[in-house]
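>>> Can you look at this prediction? I've put the sequence above it.
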Amino acid sequence: MTGTFNVGLNTVNSGGNGITDLEKAILAAIAEARSTCEQSGDNSPNCAVAWDIVEELQAEKSHQQQALKYKTALDKYCELYPEALECLIYDV
């Protein structure tokens, strides 16, 4: 494989266009996988690795979307107001 993907898992929208950094990384990985498979053949180990990277990135996106669905009202409140008494965590 010709490239390495160092992906930050930041899901905050970048540029205001609705595309996240992770989605950009997925699109770049797909382009890289297609290029790698054209160069080294569809049955090559490099091609398989390139598509494995795409699959892992897509799985991470799915996991992040699932995590957002299961936030409680308290979780959302604490994200907005981390210093609120209800949100403070004490080690006993």
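Looks like it arrived, so ask away. Residues are numbered from 1 along each chain as shown.
>>> all contacts plus neighbour counts: C-alpha atoms, from now on.
Fine.
>>> now the helices: where do they sit in the chain?
Taking DSSP state H to define them, one finds helices in the chain at 21-40, 45-69, 73-80.
>>> structure B:
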Amino acid sequence: MTTYNGVHAANNSALNETKTIEEAILESIAEARDVCDQNGINSPSCAVAWDIVEELQAEKAHQKQAKHRQTALESYCEMYPDALECLMYDL
């Protein structure tokens, strides 16, 4: 799983099964360590394995941002943008 297909497969398996993104990240870290131990830390496959870990961590961050919930004030300001509570002033 040290190719782009590995990232895609890890992402899909995290979404299709009950496996969470955190579990996929932990598995990828373990696999990256194994690959680096077998091939050396300067090998291209080691770099790709750690790239997979970074991609999964980035996906986790994107998912976290997407789950941003609106506050009651934000919802109110969307409905009534001219309300006094919603006006923004530059100082």
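Sure thing, it's come through. For clarity, every value in this text was computed on a predicted model and none was experimentally measured.
>>> Out of the helices of the first structure, indicate the one that is most buried.
For the helices of the first structure, the largest average neighbour count (mean count of other CA atoms under 10 Å) is found in helix 21-40, namely a mean of 17.
>>> What mean distance separates that helix from the matching residues in the second structure?
For helix 21-40 of the first structure, the mean distance to aligned residues of the second structure following superposition is 0.4 Å (mean CA distance after the TM-score superposition for the first structure).
>>> so that helix versus helix 45-69, what angle?
170 degrees (axes from the mean of the first three to the mean of the last three CA atoms, to 10 degrees).
>>> Tell me which other helices or strands helix 21-40 of the first structure touches.
Contacts defined by 3 or more CA pairs under 8 Å, 6 or more residues apart in numbering; DSSP states H and E place helix 21-40 of the first structure against helix 45-69.
>>> Touching the helix it packs on from outside, list them.
The set of residues external to helix 45-69 of the first structure that reach it, using CA atoms under 8 Å, 6 or more residues apart in numbering, is 1, 22-23, 25-26, 29-30, 32-33, 36-37, 40-42.
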